[in-house]
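> no sequence on this one, just coordinates:
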């Protein structure tokens, strides 16, 4: 099993965003059943990923977590909890200052009310007004104060990772994970130095959107089929989606051959790279907002042979994915 902060976790984690940051939030009792099943499917040890801004101030990931661990306090040690924050909630811009980061952590801990410690805290994006070293110094101070268990980073590039990792080492701590997008439709980390930097510093990667925001599930054939955030993604717009479905067809073909779902193939492809030569530990964290989806997406029994990987990687090379990962207005802080 992979290790995060010296704790074993299942090789597939669970992204909580879709239960609160969506057009139709999951009813609280249903969400608790989903979260309970997430632990069960994972064999009693799993990484969960949530956010301070995943939903409105009165109902975000922290509120779900408070409800869950109040009902199931015995499960607190079964979850490695990573929380995104560090965003000015008035401007919705990242702020790497000690004051904002500390306030963000304090708010998250206040909502949790002591039912669960934040094992890992990560600024959602790198604040370009602070150097990676400054951000790490501020996070290390918060860690030393005992408010968080570890430091993580999100949506960062190779140079930020390297500088941050060195700064953390000098302070006697470490970067405990890096969260970045990684999927058949977004294989960037294989070529932009991010995976190599994480491998060099033995930093696990949380791979978010391993199903490409639903694209690779095979269930999205038109923009109308896309979920909440995907509807504004360039990849789902007319003219782009038609081209991108060529990659989906290859995934569907393999899924039919192996008797599983396209989403399971997409997640297995991500998982297959974990700890390969020159690669770090990679833990896909698909979203799941229903029990059936948890059982599908967190099923780690799906494996891919060398021939399967060759088929998929040839498809990735052959199909030129059209459209960016985010709308242009949201893209300026990518790979920060």
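Looks like it came in fine. Remember, predicted model here, so these are calculated numbers, not experimental data.
> only C-alpha atoms for contact and neighbour calcs from this point on.
OK.
> What are the boundaries of the strands in the stretch 51-200 of the chain?
79-85, 87-88, 93-94, 120-123, 151-154, 175-181 (DSSP state E, counting those that start in this stretch).
> now those in TSV, with distance to residue 11 and mean neighbour count?
TSV is the format used below for these (distance: least, C-alpha to C-alpha, whole Å; neighbours: other C-alpha atoms under 10 Å):
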stretch	distance to residue 11	mean neighbour count
strand 79-85	12	24
strand 87-88	29	20
strand 93-94	30	18
strand 120-123	17	26
strand 151-154	18	25
strand 175-181	14	25
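> Can you add distance to residue 304 and give those strands back as TSV?
Output for the strands of the stretch 51-200 of the chain, formatted as TSV (distance: least, C-alpha to C-alpha, whole Å):
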stretch	distance to residue 304
strand 79-85	27
strand 87-88	38
strand 93-94	38
strand 120-123	31
strand 151-154	28
strand 175-181	21
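> Just tell me which of those ends up closest to residue 191.
strand 175-181 (13.1 Å; C-alpha to C-alpha).
> ok so, going back, and the strands of the stretch 51-200 of the chain: which comes nearest residue 249?
strand 175-181 (21.3 Å).
> Now do that closest one and strand 79-85, the angle between them.
70 degrees (axes from the mean of the first three to the mean of the last three C-alpha atoms, to 10 degrees).
> okay, pairing it with this:
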């Protein structure tokens, strides 16, 4: 397995997003999720992404249970800052120092470890200066509870302010063939400051796999039903874009998902995608993307098929969009 550097942190070139094993997507199967994590280690995909928010702690518990006895093989990234009520309602972002420290202690207990490799602020708290938030995160590094710190969905100005308090190792933000906004300012800022970039939803929440062909393919409890890009006229427009990717992938002799991941990996040495899956079949398929080498001609064809800004609809519903790029 090849590796890449997120700042000074070495990780596998591909990570595993664990969110869907415990939350948001339908068809969850804990036993298959456990087998998928074990298979990930076997394949060398050792960079695991979770959050206190996912399943309100359940995802961290699952990962901690599976990695017991394998801690030295894994790089664990988790996040704090999205607050949810007992009824799953989203209550906003919290970046206050006292909250961060208690949240870290809770994550350590659930993960069954005494340190977190990469600790992100999941969403920027508009009511708490980023300097105070990062100052508390820096305290956790000094205490040995956290090795490196990161931000998620932060704006360039916020990244710069944070980095003056403590080196930011990685920024995690959505990036894929149909979410390329980061190319304008965020990626250049990360490169200038030597910050790694972790791309979540690199397969467009499954849309770029070509497996979703109609809205009814999404189960009633699947949160993508509330995503603008999966609704109404947006759905068909985006489906037409994916059809182009399927054509190029067919010509290349690979899966659309592999083409999308290979494209993303080719966008820069500081980029590490973390496709999420809860099944070994798709994990193995994603790892197969590492064998797909795209030529300049093929990259140009992909660019022509899905130029920046062509995806139809916002990434999140209106209320959630207010919490990104702060």
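Structure's in. What do you need? It should be emphasised that the depicted structure is a prediction, and the values quoted were computed from it without experimental measurement.
> So after superposing, what's the score?
The pair, once superposed, lands on a TM-score of 0.92 when counted by TM-score structural alignment, normalised by the length of the second structure; 317 aligned residues with a C-alpha RMSD of 1.8 Å.
> re the thing from before, residue 291 of the first structure is nearest to which of the strands of the stretch 51-200 of the first structure?
Once these are compared by C-alpha to C-alpha, strand 79-85 is nearest, at 17.6 Å.
> Relative to residue 294 of the first structure, which of the strands of the stretch 51-200 of the first structure is closest?
Of the strands of the stretch 51-200 of the first structure, nearest to residue 294 of the first structure by C-alpha to C-alpha is strand 79-85, at 15.4 Å.
> matching residues in the second structure for the closest one?
Here strand 79-85 of the first structure aligns to the second structure at residues 74-80, judged by TM-score structural alignment.
> So for residue 42 of the first structure, what's the nearest residue that isn't a sequence neighbour?
residue 10 (5.6 Å; C-alpha to C-alpha, 6 or more residues apart in numbering).
> can you count the residues close to residue 234 of the first structure?
Counted with other C-alpha atoms under 10 Å, the neighbours of residue 234 of the first structure add up to 18.
> one step back: doesn't the residue nearest to residue 42 of the first structure fall inside a strand?
No: counting by DSSP: H, G, I helix; E, B strand; the rest coil, residue 10 of the first structure falls outside a strand, being coil.
> Per the alignment, name the residue of the second structure opposite it.
Checking TM-score structural alignment: residue 10 of the first structure goes with residue 12.
> cool, residue 33 of the first structure as well?
Looks like residue 33 of the first structure aligns to residue 35 there (TM-score structural alignment).
> And that match, how far from residue 112 of the second structure?
Residue 35 of the second structure sits 19 Å away from residue 112 of the second structure, going by C-alpha to C-alpha, to the nearest Å.
> These two: which has the busier surroundings?
Counted by other C-alpha under 10 Å, residue 35 of the second structure and residue 112 do not tie: residue 112 has more neighbours, with 17 against 14.
> to the chain's geometric centre, what's the distance from the match of strand 79-85 of the first structure?
Its chain's C-alpha centre and that of stretch 74-80 of the second structure lie 11 Å apart, by C-alpha atoms, centre = their mean, to the nearest Å.
> now stretch 82-102 of the first structure
Using C-alpha atoms, centre = their mean, the offset of stretch 82-102 of the first structure from its chain centre is 18 Å.
> Quick check: end-to-end length of it?
16 Å.
> residues contacting the residue lying closest to residue 269 of the second structure once chain neighbours are set aside?
Nearest residue to residue 269 of the second structure in three dimensions, chain neighbours excluded: residue 4, at 7.0 Å (C-alpha to C-alpha, 6+ apart). For residue 4 of the second structure, the contact set (C-alpha atoms under 8 Å, 6 or more residues apart in numbering) comprises 10-13, 269-272.
> And residue 270 of the first structure, by the same measure?
Taking C-alpha under 8 Å, 6+ apart, one finds 182-184, 207, 210, 282-284 in contact with residue 270 of the first structure.
> which residues of the stretch 51-200 of the first structure fall in helices?
Secondary structure of the stretch 51-200 of the first structure by DSSP state H, counting those that start in this stretch: the helices cover 61-71, 98-112, 132-144, 158-170, 194-200.
> thinking again about what came up before, against residue 178 of the second structure, how distant is the residue nearest to residue 269 of the second structure?
Counting by C-alpha to C-alpha - residue 4 of the second structure and residue 178 of the second structure are separated by 23 Å.
> what do you get for residue 204 of the second structure?
7 Å.
> again, but for residue 36 of the second structure
Distance from residue 36 of the second structure to residue 178 of the second structure, by C-alpha to C-alpha: 27 Å.
> which one in the first structure is aligned with residue 304 of the second structure?
By TM-score structural alignment, residue 304 of the second structure lines up with residue 314.
> Let me see the contact set for the spatially most central residue of the second structure.
Nearest to the geometric centre of the second structure sits residue 200, at 2.5 Å (C-alpha atoms, centre = their mean). By C-alpha under 8 Å, 6+ apart, residue 200 of the second structure lies in contact with 17, 172-175, 273-275.
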